[in-house]
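Chemist: sequence? don't have it. structure:
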């Protein structure tokens, strides 16, 4: 059974500077929840019992967010704000969270390797902290079901536009079932001639034999140990599957993806959505009118 998960959250968040000088990118809010909370909620809804978050310097606010805040709870209780009190307590009860430091920012593969003692000899999940997947059945639960049926490491993949393949790791393989592929190789951010348009989407179920492979993986030209390189070696000697999950990916580590997630999640909120959708309609109409006016004048 897959009971443990690793969430790498040690990145510097340079794409969101200056906002991330002191705030972890994983704590940037999507409406009223930090991005990493959506990830942890998905893991908990998928049956994960223990989560290890791999952090780095200036990430203490992640630990504080998922800890009990007795002073805040007491204040909310005294003021009769029971709904908010429930939300605050719920955050601290999502799962058992543990933390380990990646002392040097040398890539995603190394970040996962840092969790090896916590994982031991069990299969485990990996969820990237800047990839939110909106799905009726949690994406991770879909992958766990595939793993429990087939018993092999499995990647979550999504079809992307051919013009977007250069942003992702892309798989090449053979379809071996409904939405299921046997992976022959992986290509990291291909600038041209991608083998497919199936992009790795930040969800993995991995066997513990990935750890000795990560230990042997050479650093790339940028000095980082890449998970994709280790998975490439894994695919040469073991069965590696990819599952095209049902759901929609939001890359909230990218500014446009962050804005898309914020707009869509806000538009669905029961108390916020109606007014927000009205605002968006007015904004679009106003922008189109202003655009038409500029076109007429010049």
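Modeler: That came through, no problem. The shown structure was predicted, so the numbers you read here are calculated from the model rather than taken from an experiment.
Chemist: every contact and neighbour count from this point should use C-alpha atoms.
Modeler: OK.
Chemist: what are the ranges of the strands in the chain?
Modeler: Ranges of strands within the chain are 4-8, 29-30, 33-34, 50-55, 96-101, 124-127, 131-134, 153-159, 169-177, 180-188, 198-206, 240-244, 248-251, based on DSSP state E.
Chemist: okay, pairing it with this:
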């Protein structure tokens, strides 16, 4: 059995939910405190044992490549000013792992973005990590899936239960067998109508996939939202080989929409030793003022 060594990070989306902020800046570069969201995703891949990463970008995404490259003038400036700790933080992103890039020339959906990286992957299993989901866990989320892949020797999808009224926002699985947190998948559907959702187990942006998936992605079939959906290809894959879903441990943060992004930033800031106390004091003061206004 081949080991999972490569990962795809799709980053070609237009980021329309964050306009106008993302008119000239990729949404993947929006910071959570002092680190862009995509760096959290790359760090998870590395901590899970991934050796090579390909980021699928699109027009206007050059800032992502620049972030993971050396910034000679900035680094020299920090060095000469004696800001060594800050220099180390700046250099971290350029020393992580081998990162490759390919452009998705047209925004045709997640399935198409993954298909664009087919030549990089070749004939071996691989990981996919989506940038809209940051997961904080004792064992990295992707590592948990890789461990299940080693046990099942099959594709594994990361899932979490969601409220029934939110199932229309996600890819949803139907399981035919379960063993603890591991489910054998019977059926998958992308963004079903609430009354049609087969369960409340939602796909959360982490995948270990067999290279056979490219056979179905190559068909470029149009699915929900008029796009080529990865979920649809996995559904077809499940008809010829076993596919599993794993309810991973850890806290999942949704940074793909405004409120989730704000809440994530607050939560991460409250875990920062320098920011925790002043932020907590500020929040307590604001809540106290709001309560006073409500009581008028």
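Modeler: It's in. Predicted, not measured: the structure shown is a model, and the values here were computed from it.
Chemist: for the strands of structure 1, give me CSV that also has distance to residue 142 of structure 1 and mean neighbour count.
Modeler: Putting the strands of structure 1 into CSV (distance: least, Cα to Cα, whole Å; neighbours: other Cα atoms under 10 Å) gives the following:
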stretch, distance to residue 142 of structure 1, mean neighbour count
strand 4-8, 15, 26
strand 29-30, 24, 18
strand 33-34, 24, 14
strand 50-55, 18, 23
strand 96-101, 22, 16
strand 124-127, 12, 24
strand 131-134, 12, 22
strand 153-159, 9, 24
strand 169-177, 14, 18
strand 180-188, 11, 20
strand 198-206, 10, 24
strand 240-244, 8, 25
strand 248-251, 13, 18
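Chemist: nearest to residue 140 of structure 1, out of those strands?
Modeler: strand 198-206 (6.6 Å; Cα to Cα).
Chemist: could you give the angle of the closest one to strand 180-188?
Modeler: 110 degrees (axes from the mean of the first three to the mean of the last three Cα atoms, to 10 degrees).
Chemist: now strand 198-206 of structure 1 against strand 153-159, angle please.
Modeler: Going by the same axes, to 10 degrees, strand 198-206 of structure 1 makes 160 degrees with strand 153-159.
Chemist: quick one on the thing from earlier: including distance to residue 265 of structure 1, could the strands of structure 1 go into JSON lines?
Modeler: Output for the strands of structure 1, formatted as JSON lines (distance: least, Cα to Cα, whole Å):
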{"stretch": "strand 4-8", "distance to residue 265 of structure 1": "22"}
{"stretch": "strand 29-30", "distance to residue 265 of structure 1": "8"}
{"stretch": "strand 33-34", "distance to residue 265 of structure 1": "11"}
{"stretch": "strand 50-55", "distance to residue 265 of structure 1": "25"}
{"stretch": "strand 96-101", "distance to residue 265 of structure 1": "25"}
{"stretch": "strand 124-127", "distance to residue 265 of structure 1": "20"}
{"stretch": "strand 131-134", "distance to residue 265 of structure 1": "10"}
{"stretch": "strand 153-159", "distance to residue 265 of structure 1": "20"}
{"stretch": "strand 169-177", "distance to residue 265 of structure 1": "26"}
{"stretch": "strand 180-188", "distance to residue 265 of structure 1": "29"}
{"stretch": "strand 198-206", "distance to residue 265 of structure 1": "19"}
{"stretch": "strand 240-244", "distance to residue 265 of structure 1": "23"}
{"stretch": "strand 248-251", "distance to residue 265 of structure 1": "11"}
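Chemist: looking at those strands, which is nearest to residue 273 of structure 1?
Modeler: strand 29-30 (13.9 Å).
Chemist: helices of the stretch 1-150 of structure 1, residue ranges please.
Modeler: Taking DSSP state H, counting those that start in this stretch as the test, the helices found in the stretch 1-150 of structure 1 are 35-45, 60-65, 70-78, 82-92, 108-113, 116-119, 139-150.
Chemist: name the stretch among the ones you listed that sits most buried.
Modeler: helix 108-113 (a mean of 23; mean count of other Cα atoms under 10 Å).
Chemist: what is the burial count for the residue mapped onto residue 154 of structure 2 from structure 1?
Modeler: In structure 1, the residue matched to residue 154 of structure 2 (TM-score structural alignment) is residue 152. Residue 152 of structure 1 has 18 neighbours, counted by other Cα atoms under 10 Å.
Chemist: what do you get for the one 10 residues further on?
Modeler: Number of residues near residue 162 of structure 1 (other Cα under 10 Å) recorded here: 13.
Chemist: let me see the contact set for it.
Modeler: residue 197 (Cα atoms under 8 Å, 6 or more residues apart in numbering).
Chemist: residue in structure 2 paired with it?
Modeler: In structure 2, residue 162 of structure 1 lands on residue 164 (TM-score structural alignment).
Chemist: can you check residue 209 of structure 1 too?
Modeler: Checking TM-score structural alignment: residue 209 of structure 1 goes with residue 212.
Chemist: not counting residues beside it along the chain, what's closest to its match?
Modeler: residue 237 (7.2 Å; Cα to Cα, 6 or more residues apart in numbering).
Chemist: what's the match for residue 192 of structure 2 in structure 1?
Modeler: Per TM-score structural alignment, residue 192 of structure 2 is aligned with residue 190.
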